[in-house]
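K.L.:
could you work out the structure for the sequence below:
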Amino acid sequence: MTDSGLLPPDNVETVFRRLSEAMPGRSERAKGPKGQPDAFRSCISCMLSAQSLDSNTAKASRALFALAQTPTGMLALSDAEIIDAIRPAGLYNNKARAIRRFCRQLLDEHDGVVPDTRKGLLAMHGIGRKCADIVLSFTFGHDAIAVDTHVGRVCRRIGLARGPTEAKIAEVLDERAPGWAKEEGHFWLIQLGKRICKSRRPQCGRCPVGDLCQYHAGEGASDG
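P.N.:
Reported below is the predicted structural model:
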């Protein structure tokens, strides 16, 4: 381990090399967030996905985009129309307000065009680090490892990156991951989390990086 309690750089490189061989990367079916075809709808869908099941997010997205597909069209809707459409995603009052503020900011500051940089996306109302990285990777094709629940858990257990929030983990991971791994690293890590490094019953004996993993070695890595 390093002084920070994380894997040393050489081991980080080895982890990603092994995962690149053992886990599937970006597939042809991988689309923008929640399958949306453009950056605007990708951002809105990401906002709707907070604390929502994928199936409920999909229902809310379909209903909302049946009414409007641009920031101008969205702002022309009444609060009641937006809330009724996105109700399946939960937290609909807060999300409706966030959507309105996002659309207004997009028009006022960017002529309705979604920024294609992390800094630009993070400056938008309602867009956090995970959403920004997902939009960058899936919609704009930039190299970014988005950190969700699965990726965060894997990073903490292995010792790739840690932090009090997924956003902090993403920040640390971006600094430590080799450049060549950032294009598909999200896919390798999320598949490891879903298939092997599960939350309740991790299958350490099947893990391609088990001999490097701090959780498996019992070195006190945070479980989560």
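
K.L.:
please count neighbours and contacts with C-alpha atoms only from this point.
P.N.:
OK.

K.L.:
which strands or helices does the longest helix belonging to the chain pack on?
P.N.:
Using DSSP state H to define each element, the chain has its longest helix at helix 92-110. Counting by 3 or more Cα pairs under 8 Å, 6 or more residues apart in numbering; DSSP states H and E, the packing neighbours recorded for helix 92-110 are helix 39-48, helix 71-75, helix 79-86.

K.L.:
another one to check against the first:
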Amino acid sequence: MKQIVRIEILNRFEKKNPYPITELNFCSPFELLISTLLSTQSTDVIVNKATKKLYNKANDPRKFLDLGLNGIKNYIKPIGLYNIKALNIIKICHILLNKYKGKIPNNRIELEKLPGIGHKTASIILNTIFDQPEIAVDTHVFRVCNRTGFAPGKYVQHVSNKLSKVVPIIFKKHCHMWMVLHGRYICKARNPKCNECNIKDLCRYYAIKN
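P.N.:
Model prediction:
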């Protein structure tokens, strides 16, 4: 895809939704960290339903440790991989309290040292909490980039590397959420809503299909 086309796509996303926000519910950096960890192989809707009750009971590392491993599990059972996620949460809370005074570190190296926190989650935290121009690549972003031809790649890291190079800095803050929302509601994995798509005339998939 030519760069002029990518910029047009991003301009249209911006015009449609200038200030996109995550659909995960959170009231603090710690809550976003936990919710993002929980959202792996799950949906925002399921995570929000579980954390609504969880955060009313505990909303910082100390309170999570007071709740305990089994207590956390009881709240997040509807979420995929809840056993390992609960264990990682306990480990994270210990590290945050012992090493960072309960605060969330603001750099990728330290974030990715936390149990269960990978490149995608770290990017979301850095972007949303610390206002850094990071682009997280989840299943929606991966699909949109490949299907449209915006930044195709066989693996997530390939797509991530391409996005870091081809997305102008002025768009990097919101690029992740634009593509997430586009993939979630328009460019779905099954039965994409091409007739409702505002970039279909720029999309490789639509051109091939028609």
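
K.L.:
sorry, back to before: what about the longest helix of structure 1, how far off from structure 2?
P.N.:
For helix 92-110 of structure 1, the mean deviation from structure 2 after alignment is 1.6 Å (mean Cα distance after the TM-score superposition for structure 1).

K.L.:
isn't Leu53 of structure 1 right up against Ala60?
P.N.:
No - using Cα atoms under 8 Å, Leu53 of structure 1 is not in contact with Ala60; the gap is 10.7 Å.

K.L.:
sorry, back to before: quick one: residues in contact with the longest helix of structure 1.
P.N.:
For helix 92-110 of structure 1, contacts defined as Cα atoms under 8 Å, 6 or more residues apart in numbering pick out 44, 47-48, 71-72, 74-75, 79, 82-83, 86, 112-114, 124-126.

K.L.:
drop anything exposed from those.
P.N.:
Buried residues within those, counting neighbours by 16 or more other Cα atoms under 10 Å: 44, 47-48, 71, 74-75, 82-83, 86, 112, 114, 124-126.

K.L.:
do you know how far whatever residue of structure 2 lines up with Arg62 of structure 1 is from Gly71 of structure 2?
P.N.:
Using TM-score structural alignment, the partner of Arg62 of structure 1 in structure 2 is Lys52. According to Cα to Cα, to the nearest Å, Lys52 of structure 2 and Gly71 of structure 2 sit 15 Å apart.

K.L.:
got it, and Cys93 of structure 2?
P.N.:
Distance of Cys93 of structure 2 to Gly71 of structure 2, given as Cα to Cα: 14 Å.

K.L.:
how many neighbours does the nearest residue to Arg206 of structure 1 once chain neighbours are set aside have?
P.N.:
Leaving aside its chain neighbours, Arg206 of structure 1 sits nearest to Ile196 (7.0 Å; criterion: Cα to Cα, 6 or more residues apart in numbering). Ile196 of structure 1 is flanked by 18 other residues according to other Cα atoms under 10 Å.

K.L.:
what does Gly141 of structure 1 give?
P.N.:
That count, for Gly141 of structure 1 with other Cα under 10 Å as the rule, works out to 13.

K.L.:
next: Ser28 of structure 2.
P.N.:
Neighbours around Ser28 of structure 2, by other Cα under 10 Å: 12.

K.L.:
could you check how far the residue nearest the centre of structure 2 is from Met179 of structure 2?
P.N.:
Geometric centre of structure 2, nearest residue: Ile124, 5.2 Å, by Cα atoms, centre = their mean. Distance, Ile124 of structure 2 to Met179 of structure 2, by Cα to Cα: 13 Å.

K.L.:
so stretch 138-145 of structure 1 aligns onto which residues of structure 2?
P.N.:
Mapped onto structure 2 using TM-score structural alignment, stretch 138-145 of structure 1 spans residues 128-135.

K.L.:
now the helices: where do they sit in structure 2?
P.N.:
Using DSSP H, the helices of structure 2 run over residues 3-16, 29-38, 44-57, 61-76, 82-100, 108-111, 119-128, 139-148, 156-166, 169-185, 204-209.

K.L.:
what's the closest of the ones you listed to Glu23 of structure 2?
P.N.:
Among the helices of structure 2, helix 44-57 comes nearest to Glu23 of structure 2, with 6.5 Å by Cα to Cα.

K.L.:
would you mind getting the average deviation of that closest one from structure 1?
P.N.:
In the superposition with structure 1, the average deviation recorded for helix 44-57 of structure 2 is 2.5 Å (mean Cα distance after the TM-score superposition for structure 1).

K.L.:
figure out how far that helix is from the centre of its chain.
P.N.:
17 Å (Cα atoms, centre = their mean, to the nearest Å).

K.L.:
so what secondary structure elements neighbour that helix?
P.N.:
In terms of contacts (3+ Cα pairs under 8 Å, 6+ apart), helix 44-57 of structure 2 is packed against helix 29-38, helix 61-76.

K.L.:
residues in structure 1 aligned with the first one?
P.N.:
Yep, that's helix 29-38 of structure 2 we're talking about. Going by TM-score structural alignment: helix 29-38 of structure 2 matches residues 39-48.

K.L.:
which residues make contact with the matching stretch from outside it?
P.N.:
Outside of stretch 39-48 of structure 1, the residues within contact range by Cα under 8 Å, 6+ apart are 32-36, 57-58, 60-61, 65, 69-71, 86, 89, 95, 99, 113-114, 126-127, 131, 135, 139-140.
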